[in-house]
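# Provided below are the primary sequence and the corresponding predicted coordinates.
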Amino acid sequence: MRVLFHGAAGAVTGSMHLVEAGGKRVLLDCGLCQGSAEMEASNADPFPFDIATIDALVISHAHIDHIGRVPLLVKRGFRGPIFAQQATAELMPIMLLDSASLAESDAERFNRRRAHGEPERQPLYTKDDVADAMAQVRPLAYDTRDTILDGIDIAFRDAGHILGSSIVELWADGKKLVFSGDLGPTGTPILRDPTAIQQADLVLMESTYGDRNHRDRAETIVELGRILDEAWRDGGNVLIPAFAVGRSQELLYWFAKYWDEWQMSRWQVFLDSPMAGKVVQVYGRHHDLFDEDAKAVWRDAPNPFKLPNLHVTAGADESMAINRIQRGAIIIAGSGMANGGRILHHLRQNIGRREAHVVFVGYQGVGTIGRRLVDGAKWIRIHGRDYRVNASMHTVGGLSAHADQRGLLDWFGHFDPKPQLALVHGEDKAREALAGEIGERDGIEVVLVRPGMSLDA
């Protein structure tokens, strides 16, 4: 068994790893590169392998940095099966149709403004390409070992990151590969804890937060309540860039749980994302994947997805109408890194107002507007215009959907004996710190893979 690394190898986005085993080739994830303009332009580059030789694609979860190039792969000739956990299979068309819509809009905007003689830009893929890709998806349940190709079995285990997120176990050639996908922290609301795996020959593990530990979640929730109280006193709005899958649903969960304590009824809460609204419906169909605490909240508090002051906006007119509200609005909108989507329009209207507050609740990739704001930028460019940053910025790291260093160490600690370990899905600073901790504790050499590298199990 050999693994070739093509994406999220020294970076956090663009997950893509190719497994060669049993005379077959299986691709793990096919994600979009996100961040700087250069990184995003690279999504249109040719794939670093012969697409015709790929026998199957296995998806870890539905975040766009893990599935965002799937329609492009199909558009360019991939005809094999695409395996995904059942909830992931339901989330994929929602995420990919939104991605296609953004690509089409960006291309249209560029073409309207392009200089004379400059070639037209084509979208990476279209909604029709998404439909073609989804026709190849084969849903699988958690905790079942399935033969996907002659000589190759896989099983999905709960990764606790977002609904349907999976750790992938793959057996072939008498060897076992474990791909962590993205691991969630233990004790996160709604979802169950990541599944402990004990045996493997080779592990590919994410390392997004390999160099730090999150703030205690209970302290984080207290902080979030304080921010909302402060924002109410300041008389402005609260903007929360949030991924449509995971963080948006968790925020609504906390608003329901602390409905009385945080005086949530005084706010208008806007989930300004048609995609997030559809995702909420998928979550609502999968209570069987919730943890016991979440089931209790659904019984004892206002339904988080049906709060009496919750407005799920669909059309652009409804979204634009929010910007007439000067105070008392909590606006949850994508994208989570503020590198596109409706949150940019709300930032344009609010970021220059000292009474406004912006709350970041997830990882902000290098080169994104979110990262520049988190790093203290005084001016920010949105849609070709510069805006002074006067709003208050808050980073609430304890709501991360990723395991921190302690969580990653705990998860890998279950393997006995210790297998080969390759760190993926992390910037070098995070990977180096995590590799050092594991090397010191377990006495193994940890590989920091790069695009183009390969490892044999």
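That came through fine.
# Going by C-alpha atoms from here, please, whenever you check contacts or count neighbours.
Fine.
# correct me, but Asp293 touches Arg192?
No: Asp293 lies out of contact with Arg192 (CA atoms under 8 Å); the separation is 9.7 Å.
# more neighbours, those two?
The residue with more neighbours, out of Asp293 and Arg192, is Arg192; 23 against 15, by other CA atoms under 10 Å.
# Quick check: that one vs Gly315, distance?
As judged by CA to CA, to the nearest Å, Arg192 and Gly315 stand 34 Å apart.
# Same question for Gly14.
Distance from Gly14 to Gly315, by CA to CA: 30 Å.
# Same question for Arg247.
Arg247 is 22 Å from Gly315, by CA to CA.
# do Asp428 as well
Taken as CA to CA, the span from Asp428 to Gly315 is 41 Å.
# the more surrounded of the two?
Comparing Asp428 with Gly315 by other CA under 10 Å, the one with more neighbours is Asp428, at 21 against 11.
# Against that first model, consider the following:
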Amino acid sequence: MIEINHHGATTGVTGSCHELTLGSGTDKSGILIDCGLFQGQEEGRDGSASDLAIGFPIGHIKALVVTHVHIDHVGRIPYLLAAGFDGPIYCSQPSAIMLPEILEDALKIGFTRDRRLIEKFLDLIRSRLVPLPYNQWQRVFSDHSSLDIRLQSAGHILGSAYIECDAVSDGVGERIVFSGDLGASHSPLLRDVVSPERADRLVIESTYGDKNHEDREGRRFRLKSILKHALADGGTVLIPAFSIGRTQELLYELEGLIHQFGSQPVAPELPWRDLEVVVDSPLAADFTRIYRDLKPFWDNEALSLVAKGRHPLSFEQLTVIDSHQDHLNAVEYLARSHRPCVVLAGSGMCAGGRVVNYLKALLGDTRNDVLFVGYQAAGTPGRDILSYGPKGGWVELDGERYTIQAGVHQVGGYSAHAGQSDLVRFVSGIDVLPREIRLVHGDTSAKQALRKCFQSLGSTDIIIPEH
């Protein structure tokens, strides 16, 4: 018997956690693919401790496989260990470097500020990590059943992977693929996704199953146009940015615009080469440094820029704010100044982090603009700003209402997630269509739209799990 069960990301886009189980009864063995945090108000969650608890049996779980290190895919790992999981944690080589960093930040927010306890936990995590190169099979277990896994580049963030599983139980073998989060085509820094050669069953994300992104040149042109329009009156462009992936891609694109249009004006009396770009997020700054250290995993385009002496993630117009006092000073200065500036601040969905202080100070001024470049989950302030900002509405931040006078924009092409056409391309690129496709990690409308697309490819059984 080979079973797939889902413990998150079935009625929303967060909390990814999937279980592959082989055998039955006392002969049962399995793995988890991701163990992520629920965010916003998805899946009927209210942010209580019960959302974090591991509410399913784990005695038969032999290993955890991490597709990538975003918090909605790894945030419940501390709770998994607390529940008694003592197996290895398989992931790509870049993810093995980044996972302790992201969990350290999560521990500071949700667990403890005690440095000794944090270091003890991080040492435990590091001792469990088994970094795997892409495209290499790894035996996970071989007892009553056997399971081998292989990681392939997913193009979502640096180190992201989709997981191929060769499972054999009771003499029956299957190739089961878990997509994790797939990346959009032609993303900066990242290599494009290649479809698996085979998948008898496929579990695939559907975040943007109902829409396509702008192409690379289109979104770059839109980014340039929005910045010129927004900065014309001397305001701040605030970009709520996810620390891993989105921030680095945006810096890459901004460096490209500054390099290409250097002497041309981005605002009155301000050439592109003098535009200040601020990263105000210690975590984003840490991961930008890690991205720089992981150049061997960059795509050929990015490596060619480095060979020409360019520095896509550390250009001279870039300022990184570290200390909390410097952050407060920057918020105050930008709120009263008329100096055009671009600020990237975490968190990406405006549910916490330094971006909240910027929003409180800047939302009420028409000179300022908020630019969203990623998915905003239901129940987050980011979704509310995106929904109500163009209507002159308000958003609640830390229990207070703030009127939205600032401009609100969205450039969907910079989402780290694959668009509908990318998802269809991923599936249609498999030599023989999977006999079963399970749609997870998406809103209902996205799943329904993607289901119709997949149905048009053939007679595959398409399942939308409800739990």
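Perfect, thanks for sending it. Source: prediction; values computed, not measured.
# which ones are touching the aligned partner of Cys30 of the first structure in the second structure?
In the second structure, the residue paired with Cys30 of the first structure is Cys35, using TM-score structural alignment. When contacts are counted by CA atoms under 8 Å, 6 or more residues apart in numbering, Cys35 of the second structure touches 15-18, 66, 72-77, 80.
# How many residues are close by Tyr142 of the first structure?
Counted by other CA under 10 Å, the residues lying close to Tyr142 of the first structure total 19.
# The second structure: which residue goes with that one?
Taking TM-score structural alignment for the superposition, Tyr142 of the first structure sits opposite Tyr134 in the second structure.
# tell me the SS of its match?
coil (DSSP: H, G, I helix; E, B strand; the rest coil).
# what's near enough to touch it?
92, 150-153.
# could those go into CSV alongside secondary structure?
What follows is those, written out as CSV (three-state DSSP):
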residue, secondary structure
Ser92, strand
Arg150, strand
Leu151, strand
Gln152, strand
Ser153, strand
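# Which residue ranges of the stretch 251-400 of the first structure form strands?
Using DSSP state E, counting those that start in this stretch, the strands of the stretch 251-400 of the first structure run over residues 268-272, 310-312, 329-333, 357-360, 379-382, 385-388, 392-395.
# Put together JSON lines for the ones you listed, with mean neighbour count and distance to Pro185 of the first structure on each row.
Below are the strands of the stretch 251-400 of the first structure laid out as JSON lines (neighbours: other CA atoms under 10 Å; distance: least, CA to CA, whole Å):
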{"stretch": "strand 268-272", "mean neighbour count": "23", "distance to Pro185 of the first structure": "24"}
{"stretch": "strand 310-312", "mean neighbour count": "18", "distance to Pro185 of the first structure": "27"}
{"stretch": "strand 329-333", "mean neighbour count": "25", "distance to Pro185 of the first structure": "22"}
{"stretch": "strand 357-360", "mean neighbour count": "24", "distance to Pro185 of the first structure": "18"}
{"stretch": "strand 379-382", "mean neighbour count": "15", "distance to Pro185 of the first structure": "32"}
{"stretch": "strand 385-388", "mean neighbour count": "12", "distance to Pro185 of the first structure": "36"}
{"stretch": "strand 392-395", "mean neighbour count": "17", "distance to Pro185 of the first structure": "18"}
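# Would you mind putting those strands into JSON lines with distance to Gly23 of the first structure alongside?
What follows is the strands of the stretch 251-400 of the first structure, written out as JSON lines (distance: least, CA to CA, whole Å):
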{"stretch": "strand 268-272", "distance to Gly23 of the first structure": "47"}
{"stretch": "strand 310-312", "distance to Gly23 of the first structure": "49"}
{"stretch": "strand 329-333", "distance to Gly23 of the first structure": "45"}
{"stretch": "strand 357-360", "distance to Gly23 of the first structure": "46"}
{"stretch": "strand 379-382", "distance to Gly23 of the first structure": "49"}
{"stretch": "strand 385-388", "distance to Gly23 of the first structure": "53"}
{"stretch": "strand 392-395", "distance to Gly23 of the first structure": "47"}
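# closest one to Ala107 of the first structure among the ones you listed?
Among those, the nearest to Ala107 of the first structure by CA to CA is strand 379-382 (16.6 Å).
# Trace the closest one over to the second structure and give me the residue numbers.
The aligned range for strand 379-382 of the first structure in the second structure is 394-397, by TM-score structural alignment.
# Just give me the mean distance for the matching stretch relative to the first structure.
Here the mean offset of stretch 394-397 of the second structure against the first structure after fitting is 1.1 Å, by mean CA distance after the TM-score superposition for the first structure.
# so how far is that stretch from its chain's centroid?
How far stretch 394-397 of the second structure lies from its chain's middle: 24 Å, per CA atoms, centre = their mean, to the nearest Å.
# How about stretch 314-321 of the second structure?
Mean-position distance between stretch 314-321 of the second structure and its chain equals 23 Å (CA atoms, centre = their mean).
# Please pull up the equivalent of Met320 of the first structure in the second structure.
Per TM-score structural alignment, Met320 of the first structure is aligned with Leu328.
# Report how many residues lie close to that match.
13.
# repeat for Leu373 of the first structure
Leu373 of the first structure has 20 neighbours, counted by other CA under 10 Å.
# Quick check: it touching Met393?
Yes: applying CA under 8 Å, one finds Leu373 of the first structure in contact with Met393, separated by 7.5 Å.
# got a list of what Gly367 of the first structure touches?
Taking CA under 8 Å, 6+ apart, one finds 35-37 in contact with Gly367 of the first structure.
# Closest to Ile331 of the first structure out of the residues you listed?
Closest approach to Ile331 of the first structure among the contacts of Gly367 of the first structure (CA to CA): Gly35, at 22.8 Å.
# how many neighbours does that closest one have?
Neighbour count for Gly35 of the first structure, taken as other CA under 10 Å: 21.
# That one sits in which helix or strand?
Gly35 of the first structure is located outside every helix and strand, with elements delineated by DSSP states H and E.
# Report the contact partners of Lys257 of the first structure.
Applying CA under 8 Å, 6+ apart to Lys257 of the first structure gives the contacts 297, 301-302.
# run the last query once more with 7 Å
By CA atoms under 7 Å, 6 or more residues apart in numbering, Lys257 of the first structure lies in contact with 297, 301.
# Which residue comes closest to Leu102 of the first structure once chain neighbours are left out?
Gly341 (7.5 Å; CA to CA, 6 or more residues apart in numbering).
# Map the one you found onto the second structure.
By TM-score structural alignment, Gly341 of the first structure lines up with Gly353.
# What degree of burial does the nearest residue to Thr195 of the first structure once chain neighbours are set aside show, as a neighbour count?
In space, and not counting its chain neighbours, Thr195 of the first structure is closest to Asp158: 5.6 Å by CA to CA, 6+ apart. For Asp158 of the first structure, the neighbour count with other CA under 10 Å is 26.
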